[in-house]
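A.B. asks: Okay, here's the prediction I keep looking at, along with the sequence it came from:
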Amino acid sequence: MSAYEDVLAWPLIVGSDIVSAHRALALVQEAPGRLELQTTCSAFDAVIVPAVLGADLLVLADRRGQDPAPVPSLVYGTGETVLLVAPGTAAPLIGVAGVRVESGPGGRIALPPSGGSRWDTWPWALDEPTPATLSDGGCLLPLLRTAMASTLTS
């Protein structure tokens, strides 16, 4: 949990309070399953899609190699995938059916270990403590269209 604070410099929120990683861990352990750990979408835009669509999109992105770069992503127990892209770049995805965008300091997402969420692709390098490079959200639009078309024909 300290990577959220130390590596990514993301604010951690429990309830309505911004807390340290140490305090967040203590609160979550005191009330397992009852408190949600969140962050604002200041350092990224969050693109939220149904899990099946998200999985297809990530496979397509992997097949393309490094364009876009590996997309940090979360899988929620509610059946959603959250893709993190560079801040202010997800606007082209607003209004696409089945896509929700959270952006800026008013946008929030839940972070692991909350509510059965887990990282599919980490937002930091596992071999050294550096944040992942975030892709432009617009790069996801053609992949999203392809994934949606293949989901509809499956």
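C.D. replies: That came through fine.
A.B. asks: alpha carbons only for contacts and neighbour counts from here, please
C.D. replies: Noted.
A.B. asks: Looking at the chain, which strand is longest?
C.D. replies: Selection of the longest strand in the chain by residue count, based on DSSP state E, yields strand 37-50.
A.B. asks: Show me the contact partners of that strand.
C.D. replies: 10-15, 24, 28, 79-90, 93, 98-114, 134, 137 (C-alpha atoms under 8 Å, 6 or more residues apart in numbering).
A.B. asks: isn't Leu25 right up against Leu12?
C.D. replies: No - the pair Leu25 / Leu12 is not scored as a contact, 10.2 Å apart, by C-alpha atoms under 8 Å.
A.B. asks: The structure to be compared is supplied as follows:
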Amino acid sequence: MELINTCRPDDAATAYSTSLHWLLSVGYRHRPRQGCTCTEQNCPVPGAHPRPDSPVYVGPELIVQELEQSPGAGIIAWTTRFDALVLPRSVGLATMAALDQIAQVPCIVTDDAVTLLVLPATGRFARTFHPDLEVRSGRSNWIALPPSHGTRWDTPPWVPQTSTPVALLHGVDVGCRLGGPSSPESSSELAGSNPLPPTTTPSE
């Protein structure tokens, strides 16, 4: 099978849309030596945050067309098919070291943060495990996906060498490992974590 190339915006958007059924939008553009098209002089995430007027796409064709016309634009995923746990980079990397021993947890890394993906509507259960955790959940929240400027996958969201989505863990199973080894407070079994449910693409 051909590997998914998340360095190419059109390939990445197609994979996120068709294989993972994520709702996507096109973000602001990052311009080398000119910064973000949002015009904020010191934008903290240039080319990696949503435009207020950007439509939400449920299939790959239109978003690929827009990306081809918008070099340097970010790819934005709305947190409907997953919850995102955003952590300071040092805490997130320590968490990944613990999680790598037990499961493949999708993980996006930036210079300052690590974002872990868990089952939708379960991120809130991880809040009590670390004071610096930010939970993003629901249609009004978002994350920037690779190859948006400054982002990369540490652990991609599909089984290696395939386009099959990995089984996301419950927020508790990830939360109890935030910052390091497992805590005895976990209330759910890893072996019982379920894969993403089937999704149908809504009609326009």
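C.D. replies: In hand now; what should we look at? Since this is a predicted model, take the numbers as computed values, not measurements.
A.B. asks: Just the buried ones among the contacts of strand 37-50 of structure 1, please.
C.D. replies: By neighbour count, with 16 or more other C-alpha atoms under 10 Å, the contacts of strand 37-50 of structure 1 hold 10-14, 24, 28, 80-90, 93, 100-103, 108-114, 134, 137 as buried.
A.B. asks: Which of these fall within strands?
C.D. replies: 12-14, 80-85, 100-103, 108-110.
A.B. asks: Can you find the partner of Val75 of structure 1 in structure 2?
C.D. replies: Aligned by TM-score structural alignment, Val75 of structure 1 pairs with Val109 of structure 2.
A.B. asks: Identify the residues contacting its match.
C.D. replies: Arg89, Thr115, Thr151, Arg152, Trp153, Asp154 are the contacts of Val109 of structure 2 under C-alpha under 8 Å, 6+ apart.
A.B. asks: neighbour-wise, which of the residues you listed leads?
C.D. replies: Thr115 (27 neighbours; other C-alpha atoms under 10 Å).
A.B. asks: What sits closest to that residue if chain neighbours are left out?
C.D. replies: Val86 (4.4 Å; C-alpha to C-alpha, 6 or more residues apart in numbering).
A.B. asks: and the counterpart of the one you found in structure 1, how many neighbours?
C.D. replies: Taking TM-score structural alignment, the alignment pairs Val86 of structure 2 with Ile48 from structure 1. Ile48 of structure 1 has 23 neighbours, counted by other C-alpha under 10 Å.
A.B. asks: list the buried ones in stretch 71-80 of structure 2?
C.D. replies: Gly72, Ala73, Gly74, Ile75, Ile76, Ala77, Trp78, Thr79, Thr80.
A.B. asks: Among these, which one sits closest to Pro9 of structure 2?
C.D. replies: Ile75 (7.7 Å; C-alpha to C-alpha).
A.B. asks: Can you give me the distance of whatever residue of structure 1 lines up with Ala167 of structure 2 to Pro70 of structure 1?
C.D. replies: Mapped onto structure 1 by TM-score structural alignment, Ala167 of structure 2 lines up with Thr133. As defined by C-alpha to C-alpha, to the nearest Å, Thr133 of structure 1 lies at a distance of 8 Å from Pro70 of structure 1.
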